[in-house]
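*Asks:* give me coordinates for this.
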Amino acid sequence: MSPPVIEVASFQDILNVIDSKKAQFAQASLFQFMQDSSISPLQRLGFAPCIAHFIMSFGDLNKYVFRDESSTDLIQSAIDKHTYEDDHHWHWFLRDLQILGFDCSQSFVDTLRSLWSNETCITRQLSYRLSAYTLNAEPIVKLAAIEAVEATGNILFGYTTQVAQELESITKQEYIYFGKFHLAVETGHAVKDDDAEVQLGAITLSAEMKQQALDVVERVFDLFAAWLDEMLTYAKLHPVQNRLFPTANSEMSAIKPI
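*Replies:* Here you go, the predicted model:
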């Protein structure tokens, strides 16, 4: 009697699914909104305050959830290396909020109400659910989740960069987080192709691990798709036409807010 066949898959199978879902993700209504040149470019980034909870939490996700330097696993080591690249981007976000005119004075209580309002409930769930999906997961499953997150970020920042460049031509200001600087470091992958120790596509995984990885990829994309809908609703409900300084407003006055 021949021994049972053990099914082995490659991580390339997971990457192929991520690529397919990434293409679907790029068709979201938010991105159509962001490409509408009849709308003020500032308004097209009007979701910026809405996403604050997740952007500020993302550094902690990298430091305290994705990273595990006690592990000797090569995949986890590659993840750890990546977390040091991603754990400080919130500094750029704060800078852009100020330059875009979103750093408005309000009471601390009102700020908390805004961050934990119903308008931003999906934004908050991103941090909580990503923690649940990855904290105690096998490194290969964690990597699949992070790869899915990176794929969504690559699409999102591709579109924000286009809008930021429009704004830069008006305001003569550089937008680090929403512009080309951030996009340049968002490769769309947690592990670079030239990593000598871990080649993503060549990683093998069992049928069980493959299914767990596929499940987490599905959950991540569903969650981020819901987030885009929340961002779009927020941008449409919060006019921001007059937040920039006068020279910018004068050039954008002929462009409708929404």
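
*Asks:* going forward, measure contacts and count neighbours with C-alpha atoms only.
*Replies:* Noted.

*Asks:* residues touching residue 35, list them.
*Replies:* 159, 163 (C-alpha atoms under 8 Å, 6 or more residues apart in numbering).

*Asks:* would you mind measuring from it to residue 168?
*Replies:* In this view, residue 35 and residue 168 are 16 Å apart by C-alpha to C-alpha, to the nearest Å.

*Asks:* quick one, strands of the stretch 101-250 of the chain?
*Replies:* 204-206 (DSSP state E, counting those that start in this stretch).

*Asks:* please report how far residue 134 lies from residue 58.
*Replies:* Distance from residue 134 to residue 58, by C-alpha to C-alpha: 13 Å.

*Asks:* equivalent analysis for residue 41, please.
*Replies:* Distance of residue 41 to residue 58, computed by C-alpha to C-alpha: 25 Å.

*Asks:* next, the second sequence, to be compared with the first:
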Amino acid sequence: MKEIMNYIKSYDQKYKELPLITFLNDASIDPHKRISIAPYLAHFAMSFSDINRYVYRDLKNVDLFQEMINEHTFEDDRHADWFLKDFVKLGMDKQIYFSEALKFLWSKDSLAARCSVYDLSATVRYANSFEKFVVLEAQETNGNILFTALTKVAEELTILTGKKYIYFGKHHLNAESGHINVLNEEKYRSFLDSYSVTMEQREQAYHLIDRVYNIFKNLWDDLYINSGSTLSDKKLF
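*Replies:* Next comes the predicted model:
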């Protein structure tokens, strides 16, 4: 199992070198411009509770892998609410026609966010608990990298606005440890350390980790392309 975890870790630098992370970390750029990716992240952020509840979570067929996954999904359920609260604080909650909001969420500008949801769901939907664990662990690793960068932006905004941001700030980052979140870490760590992976499982795990990188690279690259854009640029209001 250690080889698989190391393979996940080997992607850290690749994620950190993507243009989006460089952009978010650039303190010379106005933090309002850097946080302007928020609307383009909306479909993904708001869909994630469904992915947790209906794709990752399985309360009927529970082994130790699935037990860890289930526990993590319940913790992760709150994040969509955090996103909505920050969206209001950022001044992005403008009144528009419902049809215009739908048009934006299903426009080409949000295509990468939608595809990331579809691709991630397709990857996990019929996977076994071991495979789901690998995908979720790889996903949490890149989540930690993204929210480490976003937290820096949020902290700069707090200095300017006096507002504290939950989803984009340290509160969320503290929940994104880079690993699946469970209460009894010692119990599960012992299980993972002693788990013997077959050659077939290892090969499949590497394939899934590669796939997760490609899914999120596509999303992050699109967020970078849209960085600095605003909803008004899309003539929504």
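
*Asks:* TM-score for this pair?
*Replies:* For this chain pair, the superposition-based TM-score is 0.92 by TM-score structural alignment, normalised by the length of the second structure; 230 aligned residues with a C-alpha RMSD of 1.6 Å.

*Asks:* who's more crowded, residue 41 and residue 58 of the first structure?
*Replies:* Neighbours per residue, other C-alpha atoms under 10 Å: of residue 41 of the first structure and residue 58, the larger number sits with residue 41, 27 against 22.

*Asks:* was I right about that one contacting residue 166?
*Replies:* Yes - with contact defined as C-alpha atoms under 8 Å, residue 41 of the first structure reaches residue 166; the gap is 6.7 Å.

*Asks:* what about the helices in the first structure?
*Replies:* 11-25, 29-34, 41-44, 52-60, 74-86, 90-100, 108-115, 121-134, 139-171, 180-185, 207-237, 246-252 (DSSP state H).

*Asks:* return the list of helices and strands in contact with the first one.
*Replies:* When you say that, I think you mean helix 11-25 of the first structure. Where contact means 3 or more C-alpha pairs under 8 Å, 6 or more residues apart in numbering; DSSP states H and E, helix 11-25 of the first structure is packed against helix 139-171, helix 207-237.

*Asks:* a markdown table for these, including distance to residue 8 of the first structure and mean neighbour count?
*Replies:* Below are those laid out as a markdown table (distance: least, C-alpha to C-alpha, whole Å; neighbours: other C-alpha atoms under 10 Å):
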| stretch | distance to residue 8 of the first structure | mean neighbour count |
| --- | --- | --- |
| helix 139-171 | 14 | 21 |
| helix 207-237 | 6 | 18 |
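
*Asks:* need those helices in CSV (columns: distance to residue 66 of the first structure).
*Replies:* Converted to CSV, those look like this (distance: least, C-alpha to C-alpha, whole Å):
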stretch, distance to residue 66 of the first structure
helix 139-171, 7
helix 207-237, 14
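
*Asks:* residue 118 of the first structure: which of those is closest?
*Replies:* helix 207-237 (10.0 Å; C-alpha to C-alpha).

*Asks:* against which helices or strands is the closest one packed?
*Replies:* The helices and strands touching helix 207-237 of the first structure, judged by 3+ C-alpha pairs under 8 Å, 6+ apart, are strand 8-10, helix 11-25, helix 29-34, helix 121-134, helix 139-171.

*Asks:* the same query, at a cut-off of 6 Å, please.
*Replies:* Using 3 or more C-alpha pairs under 6 Å, 6 or more residues apart in numbering; DSSP states H and E, the elements in contact with helix 207-237 of the first structure are helix 139-171.

*Asks:* the second structure: matching residues for the helix it packs on?
*Replies:* Mapped onto the second structure using TM-score structural alignment, helix 139-171 of the first structure spans residues 129-161.

*Asks:* distance from the matching stretch to the first structure after superposition?
*Replies:* Overlaying the first structure shows stretch 129-161 of the second structure at a mean distance of 0.6 Å from the equivalent residues (mean C-alpha distance after the TM-score superposition for the first structure).

*Asks:* any idea how far that stretch is from the middle of the chain?
*Replies:* From the chain centre to the centre of stretch 129-161 of the second structure is a distance of 6 Å (C-alpha atoms, centre = their mean, to the nearest Å).

*Asks:* and if you look at stretch 204-213 of the first structure?
*Replies:* The chain centroid and the centroid of stretch 204-213 of the first structure are separated by 25 Å under C-alpha atoms, centre = their mean.

*Asks:* equivalent range in the second structure for that stretch?
*Replies:* Mapped onto the second structure using TM-score structural alignment, stretch 204-213 of the first structure spans residues 196-205.

*Asks:* try stretch 20-35 of the first structure
*Replies:* Going by TM-score structural alignment: stretch 20-35 of the first structure matches residues 10-25.

*Asks:* any idea how far the matching stretch is from the middle of the chain?
*Replies:* In this view, stretch 10-25 of the second structure has its centroid 14 Å away from the chain centroid, taken as C-alpha atoms, centre = their mean.

*Asks:* got the helices of the first structure as JSON lines, with distance to residue 193 of the first structure columns?
*Replies:* Output for these, formatted as JSON lines (distance: least, C-alpha to C-alpha, whole Å):
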{"stretch": "helix 11-25", "distance to residue 193 of the first structure": "12"}
{"stretch": "helix 29-34", "distance to residue 193 of the first structure": "28"}
{"stretch": "helix 41-44", "distance to residue 193 of the first structure": "33"}
{"stretch": "helix 52-60", "distance to residue 193 of the first structure": "23"}
{"stretch": "helix 74-86", "distance to residue 193 of the first structure": "12"}
{"stretch": "helix 90-100", "distance to residue 193 of the first structure": "25"}
{"stretch": "helix 108-115", "distance to residue 193 of the first structure": "37"}
{"stretch": "helix 121-134", "distance to residue 193 of the first structure": "23"}
{"stretch": "helix 139-171", "distance to residue 193 of the first structure": "13"}
{"stretch": "helix 180-185", "distance to residue 193 of the first structure": "14"}
{"stretch": "helix 207-237", "distance to residue 193 of the first structure": "20"}
{"stretch": "helix 246-252", "distance to residue 193 of the first structure": "41"}
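
*Asks:* how about those, which one is nearest residue 197 of the first structure?
*Replies:* helix 74-86 (7.3 Å).

*Asks:* please enumerate residues in contact with stretch 61-75 of the first structure?
*Replies:* 80, 83, 87, 135 (C-alpha atoms under 6 Å, 6 or more residues apart in numbering).

*Asks:* most neighbours of all the residues you listed, which one?
*Replies:* Using other C-alpha under 10 Å as the neighbour test, the contacts of stretch 61-75 of the first structure are led by residue 83, with 24 neighbours.

*Asks:* find the nearest non-adjacent residue to the alignment partner in the second structure of that residue, please.
*Replies:* With TM-score structural alignment defining the correspondence, residue 83 of the first structure maps onto residue 73 in the second structure. Excluding the flanking residues, the one nearest residue 73 of the second structure by C-alpha to C-alpha, 6 or more residues apart in numbering is residue 52, at 5.2 Å.
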